[in-house]
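Q: with the input below, show me the fold.
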Amino acid sequence: MNVVQEAITWLNDPLNWSGPGGIWALTREHLLMTLAAVLLASVVAIPLGIWLGHSHRLQRGAAAVIVVANTTRALPTLAIIIILATAGLFGDTATVIAAAVFALPVLLSTTFTGVRGVDPAVTDAARGMGMGGGRVVGRVELPLAVPYLAAGLRTTIVQVVATIPLAALAGGGGLGQIISLGFGTQRYGQVLAGGVIVAVLCLLVDGVLALVQRAVTPASVRAESRAAARAV
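A: Predicted coordinates for the structure are as follows:
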C-alpha cells in the first residue's frame, strides 16, 4: 500500500474523526488557537496602524515602525516557538504568541495603508464641518479603510491557520498533532492526511473570509478594482 492509499484509508476510518483526539476536536482546537493569535496581534497592530496612518506629522516615524515590524517577518515562527520553549513557555501558549508575532506585520501594514490612503480632501472636509480627530477617524477614515482591513485580516488568518500546526513541535494541540504523530510512528499516510486536512481547512477559511471581505467592501470600490484589473 502506497502513501496515498494509506492516507485515504486513514481518512476513511471513523475512529480518526471522533473522540478528544479526533479530527473534529483537533480542528476546533486549531481554530481557537488561530483566533487567539489573531486577536492578540490585532490588539497591538490595528490601533497602532490607525494612529500612525492618521498622524500625518509622523511620516518618518511611521515608516520606521512599519519597516521594523516587517523585519519580524524574517524570523521563523519555529525559531520563536523554540525561544519561548527555552524560556519555559510550551504548548499552545508558545504557538499562539509566535503566531501573533508572525501576524502582526501584515495587520499593521494593511491598517496603516488603509487609513493613510484616505483622500486628504475627504478628511479636510470633515474637519471643516467641525469634526475632531477622533470623529474623523471613526466616521471617515476607518469606514473608508475597511476594505484594506478586511483584506489584511483575511490574509493574516489564513497564514496563521497554516502556521498553527507547528504547535505540535512544542507539545501543543491542533491538527499538527496528526502530522507529528505520523512522523513519530513512521506512518507517512497519516502525515499526508494531516497535511491535506490543514490545506482544506485553509481553503475553507479563505473562502468564507472572501465572502466576508466582499460583503464589507463597497460596490464602488469593487467596480474600481475590476476596472483596474481589466486595464492591467
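Q: only C-alpha atoms from now on, for both contacts and neighbour counts.
A: Noted.
Q: where along this protein do the helices fall?
A: Along the chain, counting by DSSP state H, helices occupy 3-11, 23-54, 59-71, 77-86, 91-116, 120-128, 133-136, 142-163, 176-184, 188-216, 219-231.
Q: any idea which of the ones you listed is most buried?
A: Ranked by mean neighbour count, the helices of the chain are led by helix 91-116 with a mean of 25 (mean count of other CA atoms under 10 Å).
Q: now do it against helix 23-54, angle only.
A: 40 degrees (axes from the mean of the first three to the mean of the last three CA atoms, to 10 degrees).
Q: which strands and helices sit next to helix 91-116?
A: In this structure, helix 91-116 packs against helix 23-54, helix 59-71, helix 77-86, helix 142-163, with contacts taken as 3 or more CA pairs under 8 Å, 6 or more residues apart in numbering; DSSP states H and E.
Q: tilt between the longest one and helix 59-71?
A: In other words, helix 23-54. Counting by the same axes, to 10 degrees, helix 23-54 points 160 degrees away from the direction of helix 59-71.
Q: can you name every helix or strand that helix 23-54 contacts?
A: helix 59-71, helix 91-116, helix 142-163.
Q: returning to that earlier point: which one of the helices of the chain lies closest to residue 169?
A: Closest approach to residue 169 among the helices of the chain is made by helix 176-184 (7.2 Å; CA to CA).
Q: could you also give me the structure for this next sequence, so I can compare it with the first?
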Amino acid sequence: MNPLEQAFAWVNDPLNWTNPGGILDRLGEHLVISVAAVAIGCLVAWPLGLWLGHARRGGGLVVVLSNISLAIPVIALLTILPLTFLGFGRAPVIVALAVFAVPPLLATAHTGVLQADPEARDAALGMGLSSGQVLRRVELPLAVPYLAAGFRTAAVQVVATAALASFVNGGGLGQIISAGFGLGMAVGGGQILAGGVLVALLALLADLLLAAGERAVTPRPLRRARRGQAGRA
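A: Okay, here's the model as predicted:
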C-alpha cells in the first residue's frame, strides 16, 4: 500500500483509537496542552495589553515584546526549557506555547482599547467614573471583538504547533507522528501522514469554531466596516 492507503487503514483501525496511547488519548493530551498554554498566554498578555492601551502608551513596548516572542522559535524553547527545573513532559511544552501565544493576544488587547470611541471614554469620565471604571465598563466591552480575534489567532497557532510536544515527551497528537518515524517510512509512513492530517483537522476545527465565536461577539456595524475594509484591500 502507498502512504495514503496506509493512513486510511490506520485511521480506520478501531484499536488505534481506543488503545492506550491511541488517537483519543493523544487528542485529550493535545487539547489539555493547548488550552493550558492559551490560558496562560491570556493571563499574561491581556492585563498588560489592556492597561497599556488604557494608558495610551506602550505601543513601542508591545511591538518589542511581540517581536521578541515571535523571534524565539518554539523548537528552541523546547530544547532549552527541559534543561531547567521544568524537566521533560508537559510543563516545558505549555510554557513554550504560552510564549508563542502572547504576541497576538498582547497586540489585539492593546489595539482594542486604543480603538475604543474617545467620545464614549470622555463621556464616562465626565459622568464621574474613575479611570479603572472607564476601562472595565467602557473600553473593555468595546475591545471584546479585538480580544476574540487575538484569541482565535493564538489558539489556532498553538493547536497546530502543539504537535512539537513529542520532542520532549509531552504527549499530544505529535506522538503519533514521532512513533511513525520510529517505525521507518516503509512501515510507519501511513501513521505519519495520519498524524499530520489529524493535527491539521484539529487546527481547522478550532479555527472554524472560534471564527463563529468571534463573529458572535462582534457588533454588526463593526462587521460591515471590516468587510468594507477587506473589499477595498
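Q: residue contacts, the spatially most central residue of the second structure?
A: Residue closest to the average C-alpha location in the second structure (CA atoms, centre = their mean): residue 155, at 2.1 Å. Each residue near residue 155 of the second structure by CA atoms under 8 Å, 6 or more residues apart in numbering is listed here: 34, 35, 38, 101, 206.
Q: one more pass at 10 Å, please.
A: Contact analysis of residue 155 of the second structure by CA atoms under 10 Å, 6 or more residues apart in numbering lists 34-35, 37-39, 41, 97-98, 101, 104-105, 149, 161, 203, 206-207, 210.
Q: residue 161 of the second structure too?
A: Here residue 161 of the second structure is in contact with 34, 74, 75, 97, 100, 155, 174, 199, 203 (CA under 10 Å, 6+ apart).
Q: for residue 127 of the second structure, state which of those is nearest.
A: Nearest member of these to residue 127 of the second structure, counting by CA to CA, is residue 155, at 38.1 Å.
Q: map the closest one onto the first structure.
A: Alignment note: residue 155 of the second structure maps to residue 157 in the first structure; criterion TM-score structural alignment.
Q: then residue 183 of the second structure?
A: So, by TM-score structural alignment, residue 183 of the second structure is matched to residue 185.
Q: for that match, give its distance to residue 177 of the first structure.
A: 12 Å (CA to CA, to the nearest Å).
Q: over to residue 161 of the first structure?
A: 14 Å.
Q: now do residue 169 of the first structure
A: Look at residue 169 of the first structure and residue 177 of the first structure: by CA to CA, they are 8 Å apart.
Q: how about residue 122 of the first structure?
A: Counting by CA to CA - residue 122 of the first structure and residue 177 of the first structure are separated by 51 Å.
Q: what's the answer for residue 75 of the first structure, then?
A: Counting by CA to CA, the gap from residue 75 of the first structure to residue 177 of the first structure is 23 Å.
Q: over to residue 228 of the first structure?
A: Between residue 228 of the first structure and residue 177 of the first structure the distance is 44 Å, computed by CA to CA.
Q: do residue 171 of the first structure as well
A: Distance from residue 171 of the first structure to residue 177 of the first structure, by CA to CA: 9 Å.
Q: mind checking the helices of the first structure for the one nearest to residue 17 of the first structure?
A: helix 23-54 (4.6 Å).
Q: ok and that closest one relative to helix 188-216, angle-wise?
A: Using the same axes, to 10 degrees: helix 23-54 of the first structure against helix 188-216 is 40 degrees.
Q: tell me roughly how far helix 23-54 of the first structure lies from the second structure on average.
A: Compared with the second structure after fitting, helix 23-54 of the first structure deviates on average by 0.7 Å (mean CA distance after the TM-score superposition for the first structure).
Q: between helix 120-128 and that helix, find me the angle.
A: 70 degrees.
Q: give me the angle between helix 23-54 of the first structure and helix 176-184.
A: Here helix 23-54 of the first structure runs at an angle of 120 degrees relative to helix 176-184 (the same axes, to 10 degrees).
Q: the second structure: matching residues for helix 23-54 of the first structure?
A: Helix 23-54 of the first structure covers residues 23-54 of the second structure once aligned (TM-score structural alignment).
Q: residues touching the equivalent of residue 211 of the first structure over in the second structure, list them.
A: In the second structure, the residue paired with residue 211 of the first structure according to TM-score structural alignment is residue 212. Contacts here follow CA under 10 Å, 6+ apart; on that basis residue 212 of the second structure touches 152, 206.
Q: 6 Å instead?
A: Listed by CA atoms under 6 Å, 6 or more residues apart in numbering, residue 212 of the second structure has no contact partners.
Q: would you mind finding the match for residue 116 of the second structure in the first structure?
A: In the first structure, the residue paired with residue 116 of the second structure is residue 118, using TM-score structural alignment.
Q: from residue 141 of the first structure, how far off is that match?
A: Distance, residue 118 of the first structure to residue 141 of the first structure, using CA to CA: 6 Å.
Q: same deal with residue 44 of the first structure?
A: Relative to residue 141 of the first structure, and taking CA to CA, residue 44 of the first structure is found at 19 Å.
Q: thinking again about what came up before, could you dump the helices of the first structure to a markdown table with distance to residue 17 of the first structure?
A: Shown next, in a markdown table, are these (distance: least, CA to CA, whole Å):
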| stretch | distance to residue 17 of the first structure |
| --- | --- |
| helix 3-11 | 8 |
| helix 23-54 | 5 |
| helix 59-71 | 39 |
| helix 77-86 | 27 |
| helix 91-116 | 21 |
| helix 120-128 | 53 |
| helix 133-136 | 50 |
| helix 142-163 | 19 |
| helix 176-184 | 11 |
| helix 188-216 | 11 |
| helix 219-231 | 40 |
